[in-house]
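> got a sequence here, can you build the structure:
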Amino acid sequence: MDLFLTLLSGLAWTIVYLEAIRLGFRQRTYAIPVAALGLNIAWEWIYAVYDLAHDPQVQAYVNLVWGLADAVILYTFFRFGRNEFPKFVARPLFTAWGVGIVVASFLIQWLFIAEFGMPGMKAAEYSAFLQNLLMSGLFIAMFVARRGSRGQSLVIAVAKWIGTLAPTILFGFLGGSLFVTGIGLLCTVFDLAYIGLLIWVKLRPRMFAEQVPALG
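Here you go, the predicted model:
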C-alpha cells in the first residue's frame, strides 16, 4: 500500500507538471502560482539531493523528476510571466521579485529543517502539506485574477487533487498524523472547489473573459 500510494502521488504530480509545461509554452504564460512553485522547487531539490546521497528510495527519484520539471515551469514564469503584471512592473523588477521568491523559498525550507531536523520526516511532511495548501488557495486566486481558466486545466486540477490525496492517506490516515490529515483534507476542499470552477468555465464560457489582454 505504501509503495502504491507513493507511486500514485508521483505519477499524479508528474502529470501536473507536464501539463503545466505544455500550457505554459502553448499559452505563453505560467501555469502554477509562483509562490507555491518556489516552495516546491526548494523542497524537491533539497530532499532529492539529501535522500539520493544518504538513502536513495523511490521518493528520492520522484523528487528529482519533480525538481527538473519545476525548473522548466520556473523558466516559463520568467519567460512569459511579466505580461501578467501591470506596466509599471518593469522587467528588471519582475526578475528580481521572482528571484527573491525562490531565495525566500529555500530559506523557509531551511527554517523547517532547522526546527525539526533533517533525518526525521516532520520537516518534509509539515512543509510539503502547508505549501500544498497554499498552492490550492493560490490556484483559486489565479482563476479569479485571470477571470477564467487561461493557463489552467482540469488535468492539472484533478491530478493535483489526487497527488495530494494519496500522501494524505499514507502519512495522515495510515501514518496517524492529525496535522497531515487535517491539512490534507483542507487541500481536498480547496482542490474540489477549484475543479468546480474549471467545470463552471466549460459549462458557461460566455460568463468569463478568458482572453484577457496582456497587461504590459
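> going by C-alpha atoms from here, please, whenever you check contacts or count neighbours.
Noted.
> can you show me the strands along this protein?
For the chain, strands defined by DSSP state E do not occur.
> and the gap between S105 and V16?
Distance, S105 to V16, using C-alpha to C-alpha, to the nearest Å: 20 Å.
> for the chain, what spans make up the helices?
Ranges of helices within the chain are 2-27, 34-54, 58-80, 91-116, 122-145, 154-167, 178-203, based on DSSP state H.
> neighbour count winner among S105 and V16?
Neighbours were counted for S105 and for V16 using other C-alpha atoms under 10 Å; V16 has more, 26 against 21.
> list the contacts for the more buried one?
Applying C-alpha atoms under 8 Å, 6 or more residues apart in numbering to V16 gives the contacts V155, I156, A157, A159, K160.
> please generate a structure for the following sequence too, so the two can be compared:
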Amino acid sequence: MILFLTIVSGVAWTAVYIDAIRVGFRDRSYAIPAAALGLNFAWEVLYASRAVATGISAQGLFNIVWGLADVAIVITFLKFGRAELPVWVTRRLFIGWAVLLAVTSFVVQWLFVVEFGWDDAPRYSAFLQNLLMSGLFIAMFAARAGLRGQSLLIGTAKWIGTLAPTVAFGWLANSPLILGLGGLCSVFDLAYVGLLWRARQLSRR
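Predicted coordinates:
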C-alpha cells in the first residue's frame, strides 16, 4: 500500500511540475510561488543526491525527476519573476532576492536533516513546506486576480499528490503531526481548486 501511494503521489506531483512549466512559459510567469519553489528545489536536490549516493528507491527516482523539472520552473521564475514585482525592484535587487531565497531554502532543509535525521526530516519538512505552498497558491490567485500562471490541473494534482502521502505517513504510519498537516493542506488545496474553478467559469461567460 505504501508503494502504491508513493507512486500515486509521484505521478501527481510530476503532473504538477510539467503543467507548471507549460503554464509558466505560456503566460510568461511562474506557476509555483517563489518561497515554496525555493524550498521544493532545495528539498529535491538534497534528497535526490541522497538517493543517488545510497540507492534509488521509487521515491528517490521521483525526487530526481522532480529536481530536473524544478530546474525549468526556476528558469521561468528567473526569466519572468521580476515582472510580478513593483517597478522599483531592479534586476539586481531581484537577483539578490532570488539568491537569498535559494541559500535560505538550502539552509532550512539541511537544518531539518541535522535536527531529525535522514529518515524523518524529508517527511516533516515536506509537509510543512507543502502547507506553506497551499496558502501561497491562494495568495498568488488573489494577487494576480485570476488564472494567469495557474491551472486547475496544478491545483488538483497538488491536492492528490499531497493526500496520498498523508494517508501513507499520517494515517497508516500513525503520525498525528503529518496527518494534521496533510489534512490542513487538503483544506487549503480544495479551497484553491474551488477558486480556480469559479474563476474559469466566470471567464467563459
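> need the TM-score from the superposition.
Scored by TM-score structural alignment, normalised by the length of the second structure, the superposition of the two chains gives a TM-score of 0.98; 205 aligned residues with a C-alpha RMSD of 1.1 Å.
> which of the contacts of V16 of the first structure sits closest to E44 of the first structure?
When those are compared for distance to E44 of the first structure (C-alpha to C-alpha), K160 wins out at 15.8 Å.
> what residue of the second structure matches up with the closest one?
Per TM-score structural alignment, the equivalent position to K160 of the first structure in the second structure is K158.
> so what's G175 of the first structure closest to, chain neighbours aside?
Leaving out its chain neighbours, the residue that sits closest to G175 of the first structure by C-alpha to C-alpha, 6 or more residues apart in numbering is I169, at 7.9 Å.
> how many neighbours does P86 of the first structure have?
If you count neighbours by other C-alpha under 10 Å, P86 of the first structure ends up with 11.
> any idea how far G67 of the first structure is from it?
To G67 of the first structure, P86 of the first structure is 30 Å away according to C-alpha to C-alpha.
> the residue nearest to G175 of the first structure and M118 of the first structure, how far apart?
Distance, I169 of the first structure to M118 of the first structure, by C-alpha to C-alpha: 23 Å.
> more crowded one of the two?
In terms of neighbours (other C-alpha under 10 Å), I169 is the more surrounded of I169 of the first structure and M118; the figures are 19 against 15.
> quick one: residues contacting the nearest residue to A102 of the second structure once chain neighbours are set aside.
The shortest distance from A102 of the second structure to any non-neighbouring residue, by C-alpha to C-alpha, 6+ apart, is to G38 (5.5 Å). G38 of the second structure is in contact with L101, A102, S105, counting by C-alpha under 8 Å, 6+ apart.
> might one say that the second one is in contact with W43?
What it means is A102 of the second structure. No. The criterion here is C-alpha atoms under 8 Å, and A102 of the second structure misses it with W43 at 11.0 Å.
> which one's more surrounded, the two?
Counted by other C-alpha under 10 Å, A102 of the second structure and W43 do not tie: W43 has more neighbours, with 25 against 19.
> go ahead and confirm the more buried one touches Q109.
Yes. Contact criterion C-alpha under 8 Å: W43 of the second structure and Q109 qualify, at 6.2 Å.
> which of the contacts of V16 of the first structure lies closest to D55 of the first structure?
For the contacts of V16 of the first structure, the nearest to D55 of the first structure is K160 (26.6 Å; C-alpha to C-alpha).
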